[in-house]
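Visitor: let's see this in three dimensions:
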Amino acid sequence: MSGFGPSSTSAKRAAADPTKHVNYVLGMVLGVDDFIQDFAYQSERDRWQARDLLGYGTAWGLAVTTGLGARGPEVRVSPGTALSPRGQLVRVTPAQCASLNDWLKAQGAAIEPNPDEIVRVWVVLSYRECLTDPVPVPGEPCRSEDDAMAPSRVTDDFKLELRLTPPQEPTEEQAVRDLVRWLRTHVVPVGDDTPSGDVTSEADFLTALRAAVVQPVPLAPETDWLDDAAAPMKVPATQVEGYLRAALRVWVTELRALWRPNWLGEAQGCQQPVSAEPDSDVDCVLLAAVDVHVSKELGSTDWVVKAEAPLPIHEDERPYLLHLRLLQEWALAGPLWDTSAVHHPPTLPAYQIVAAGTLPLASFEDSGVQGYNNLRIDKASKGFARLTFDGYQYKPEAWQYVVKVTLQEDEGLGLALPTVTVAGLDSDGIRLRLREREDPMDETSMASMAVIVEVSQYFAGAGPTLKTARAPEPPAPPAPPSRAASRTRRSGGGR
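Guide: Next comes the predicted model:
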């Protein structure tokens, strides 16, 4: 081997400033740097427009499923497109699949299942590019064959990954969800006959919105960026549009900047060069999370997918974008809700069923049984079970829940006087107490039973709260009721 290696006199180029484009002047000699600069400007403006005006997430396709392939259980992703947080379009085609057993083996000691031997696997998509189409290029003597060729094209590509940790969700995505949730739960339209002292002014409404902001802390595991502790505010039904317009103006001019990632930095091109943020793991799109039941085969140190175990897919946190044509059709021909109750509120507070279902107490974590509005049991032990559902919030000062629950017992179980009662409600959920006579029901008996539940909700602001409400005394009957009537009344009105 000779001691001569390839040499080059070219200097390393600085990153192109994405805020500058070439000022073409007659007689200018254009070089590679000029074309790179112009491309950087044009491509960055496309990404800038996409991330500031559209958002990010799945645009179409990219459905995540599981199945059995040639190498065992696998995760599959269908063709589709997405927009990354940085505004980069990502296209996946054809359909992709990944063997879970091969992936688990490659992770080695990094696999740390929970006590139930479940590993949560995150399916993540990001953009990448690759160099293609090599062509001969002039150069210096003593070059290798590789140095005599250079790629002439840059091709858009994608990267699909299975990860053991979730990607860092853009803070702005969390803030957008919190803003919409805050507006939905804090605006209570009322009629014109509502006393003026009970109505919240627009200025006080905006003050409450600003006061609800939780200041972002870098890398802090916050889950709420708008504190919803404030009680719902009564707004004149005829002025709801004006209040919402004012709230969205505050979001655009004041609040969004708190959580918006600054991909271009603080510099301005006329004063100093702008250097865009480098690519990072933050610029990716979460597609789904898959719970993988794992085990170790006899004599092996590698984790594998447990045979015939389910592979539940979770997409609750998946961001997605609705295209303009769908939003247009929704606005023009989508479902319309009856607004008569808003403009002409009833005397009694609004009352509605918010969750219901029949839920088995056995293997509640793996049964997959869920009720209306995702009513589910999230915790159970001897003589105890806890319920929750989508949108559950404990706010007795704002609204009340009415819980109706009874037991469903397997035929032949033969328990002596089994009962279920509501032990209380708190921020974690609805607590149920299960007893057999006076003792807590054992887990063996609970495993053969289910609870039939219906949860209703009414706003407490329009009437007395649950703590102070008292049913009116029934009027005295003119004559003692018959024995048959008494039986009917007891059986129909008992608790």
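Visitor: CA atoms for contacts and neighbours, from now on please.
Guide: Fine.
Visitor: got the residue ranges for the helices in the stretch 351-495 of the chain?
Guide: For the stretch 351-495 of the chain, the helices defined by DSSP state H, counting those that start in this stretch occupy 443-446, 483-493.
Visitor: also the chain?
Guide: 32-53, 100-107, 171-186, 202-211, 240-250, 256-259, 324-333, 340-343, 443-446, 483-493 (DSSP state H).
Visitor: could you export these as JSON lines, including distance to Leu125 and mean neighbour count?
Guide: Output for those, formatted as JSON lines (distance: least, CA to CA, whole Å; neighbours: other CA atoms under 10 Å):
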{"stretch": "helix 32-53", "distance to Leu125": "17", "mean neighbour count": "15"}
{"stretch": "helix 100-107", "distance to Leu125": "16", "mean neighbour count": "17"}
{"stretch": "helix 171-186", "distance to Leu125": "17", "mean neighbour count": "17"}
{"stretch": "helix 202-211", "distance to Leu125": "34", "mean neighbour count": "16"}
{"stretch": "helix 240-250", "distance to Leu125": "31", "mean neighbour count": "15"}
{"stretch": "helix 256-259", "distance to Leu125": "22", "mean neighbour count": "15"}
{"stretch": "helix 324-333", "distance to Leu125": "23", "mean neighbour count": "10"}
{"stretch": "helix 340-343", "distance to Leu125": "43", "mean neighbour count": "12"}
{"stretch": "helix 443-446", "distance to Leu125": "43", "mean neighbour count": "17"}
{"stretch": "helix 483-493", "distance to Leu125": "57", "mean neighbour count": "9"}
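Visitor: distance check, the closest residue to Pro236 other than its chain neighbours against Ser84.
Guide: Nearest residue to Pro236, sequence neighbours excluded (CA to CA, 6 or more residues apart in numbering): Val190, at 5.1 Å. Counting by CA to CA, to the nearest Å, the gap from Val190 to Ser84 is 41 Å.
Visitor: structure for this one too, so we can compare:
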Amino acid sequence: MTDAVSPLAHDAETGPLLRVTFQPGMLLGVEAMQAEQAYHRRRLNRHGRLLHGYGTLYGLLVTLEPAAATLPLRLVVHPGLALDALGRELLLSEPYGVDLPAWLAEQGAAALAAFAVPADAAEGAPRTLTLEVAVRYADCEQGLQPVLAAATNASTDAVAASRAGEAVELLLRGADPNPPPPPAPPASLPTAVEQARLDNADAATRTVLQAQLDRLHRTRGLDALPALGADSAELTLARLTLRLTTLTAPQPAPADIDLDNLVRPFLDVAVEP
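Guide: Okay, the predicted model is just below:
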């Protein structure tokens, strides 16, 4: 699998689209083919991001599967579909599980302490640890085929992926138990005529007009549209609160974990799958 953030090179662009033009006698190489794909991909992503928003469409339920005879306590994300904040589809076609005790042990006590409350609790004292489950789009290289080597080939045949499959990466990370509120949007400054329209409208119409006015002023004072970064590529699914007495390879039981799937954003669907 390639670097999960690498698709951001084109998926996060907010500038004008560029469409390849085909002319008789024009030489077209790899760059032109990539630009042709990027045009359609960015157009589709922009449609999804701006007209539909982001969030879960259906599924992607996060559950705790208790330890069985041969399996440890697992955190499982079930199949489903979502859109991230870049407008990309996140399709998980089968369950995805994580060995929770093994993941906690691998992080180490020092890393977990940054998300524990109280952070300076003595060994054996009760504390809570907040974790977040998220998903992120990733390209998955498939169909390796021989290619002409671009540089000196030392000893192996040069190969490259002929297909880039759309995949989903599961993220489990520490989370701030009290995240700060999102920044306030720019204040709307209606003109005298606009203010009169607001004042003369009934309550329901005034709410609609105010929302439209807020959208008009969202980019006021900006030199360019806000950049979309790695944070926009990650979609939160659930939040876990663990009650622990140690951060050194903890072994929590299901009764020690509170799981909240409703912290995620949702999208309305016109047709049930």
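Visitor: thinking again about what came up before, which of the helices of the first structure sits closest to Gly61 of the first structure?
Guide: Checking these against Gly61 of the first structure by CA to CA gives helix 324-333 as the closest, at 15.3 Å.
Visitor: which helices and strands does the closest one pack with?
Guide: For helix 324-333 of the first structure, there is no helix or strand it packs on, judged by 3 or more CA pairs under 8 Å, 6 or more residues apart in numbering; DSSP states H and E.
Visitor: just to revisit the earlier point, for the helices of the first structure, which one sits closest to Val282 of the first structure?
Guide: Closest to Val282 of the first structure of the helices of the first structure is helix 171-186 (CA to CA; 10.7 Å).
Visitor: tell me the angle the closest one makes with helix 202-211.
Guide: Helix 171-186 of the first structure and helix 202-211 meet at an angle of 140 degrees, taking axes from the mean of the first three to the mean of the last three CA atoms, to 10 degrees as the criterion.
Visitor: for helix 171-186 of the first structure, packing partners?
Guide: If you count contacts as 3+ CA pairs under 8 Å, 6+ apart, helix 171-186 of the first structure packs onto helix 256-259.
Visitor: if we go to 10 Å?
Guide: helix 202-211, strand 233-236, helix 240-250, helix 256-259 (3 or more CA pairs under 10 Å, 6 or more residues apart in numbering; DSSP states H and E).
Visitor: and these: which comes nearest Ala70 of the first structure?
Guide: helix 256-259 (44.9 Å).
Visitor: surely Met149 of the first structure meets Val137?
Guide: Yes: in this structure Met149 of the first structure lies within contact range of Val137 using CA atoms under 10 Å: 5.6 Å.
Visitor: okay, those two: which has more neighbours?
Guide: Taking neighbours as other CA atoms under 10 Å, Met149 of the first structure and Val137 compare with Met149 leading, 15 against 12.
Visitor: residue in the second structure matching that one?
Guide: Counting by TM-score structural alignment, Met149 of the first structure lines up with Val159 in the second structure.
Visitor: tell me the contacts of its match?
Guide: Neighbouring residues of Val159 of the second structure by CA atoms under 10 Å, 6 or more residues apart in numbering: 143-149.
Visitor: what does Arg42 of the second structure align to in the first structure?
Guide: Match for Arg42 of the second structure (TM-score structural alignment): Glu44.
Visitor: show me where the second structure has strands.
Guide: According to DSSP state E, the second structure carries its strands in the segments 55-59, 62-65, 74-77, 80-83, 89-92, 96-99, 116-117, 127-146, 159-174, 234-244, 257-260.
Visitor: let's have those in JSON lines, adding distance to Glu31 of the second structure.
Guide: Shown next, in JSON lines, are those (distance: least, CA to CA, whole Å):
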{"stretch": "strand 55-59", "distance to Glu31 of the second structure": "33"}
{"stretch": "strand 62-65", "distance to Glu31 of the second structure": "40"}
{"stretch": "strand 74-77", "distance to Glu31 of the second structure": "37"}
{"stretch": "strand 80-83", "distance to Glu31 of the second structure": "28"}
{"stretch": "strand 89-92", "distance to Glu31 of the second structure": "25"}
{"stretch": "strand 96-99", "distance to Glu31 of the second structure": "35"}
{"stretch": "strand 116-117", "distance to Glu31 of the second structure": "48"}
{"stretch": "strand 127-146", "distance to Glu31 of the second structure": "18"}
{"stretch": "strand 159-174", "distance to Glu31 of the second structure": "15"}
{"stretch": "strand 234-244", "distance to Glu31 of the second structure": "28"}
{"stretch": "strand 257-260", "distance to Glu31 of the second structure": "45"}
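Visitor: of the ones you listed, give the one that comes closest to Leu27 of the second structure.
Guide: Shortest distance between Leu27 of the second structure and those, using CA to CA, is found for strand 159-174: 21.5 Å.
Visitor: orientation of the closest one relative to helix 100-107 in degrees?
Guide: Using the same axes, to 10 degrees: strand 159-174 of the second structure against helix 100-107 is 90 degrees.
Visitor: buried set for strand 159-174 of the second structure?
Guide: For strand 159-174 of the second structure, the neighbour count (16 or more other CA atoms under 10 Å) marks 167-170, 172, 174 as buried.
Visitor: and the residues you listed, which is closest to Gly108 of the second structure?
Guide: Gly174 (12.0 Å).
Visitor: contact partners for that closest one?
Guide: Neighbour list for Gly174 of the second structure: 107, 111-116, 129-133, 239-240 [criterion: CA under 10 Å, 6+ apart].
Visitor: now the terminal residues of stretch 90-101 of the second structure, how far apart.
Guide: With CA to CA as the measure, stretch 90-101 of the second structure spans 27 Å from end to end.
Visitor: now find how far off-centre it is within its chain.
Guide: Put simply, stretch 90-101 of the second structure sits 15 Å off its chain's centre (CA atoms, centre = their mean, to the nearest Å).
Visitor: next, count neighbours for Leu131 of the first structure.
Guide: 12.
Visitor: trace it over to the second structure, please.
Guide: Applying TM-score structural alignment, one finds that Leu131 of the first structure aligns to Glu141 in the second structure.
Visitor: any idea how far its match is from Glu65 of the second structure?
Guide: Look at Glu141 of the second structure and Glu65 of the second structure: by CA to CA, they are 31 Å apart.
Visitor: any idea how far Arg41 of the second structure is from the spatially most central residue of the second structure?
Guide: Centroid-nearest residue in the second structure: Glu234, 1.8 Å away (criterion: CA atoms, centre = their mean). Distance check for Glu234 of the second structure against Arg41 of the second structure: by CA to CA, it reads 18 Å.
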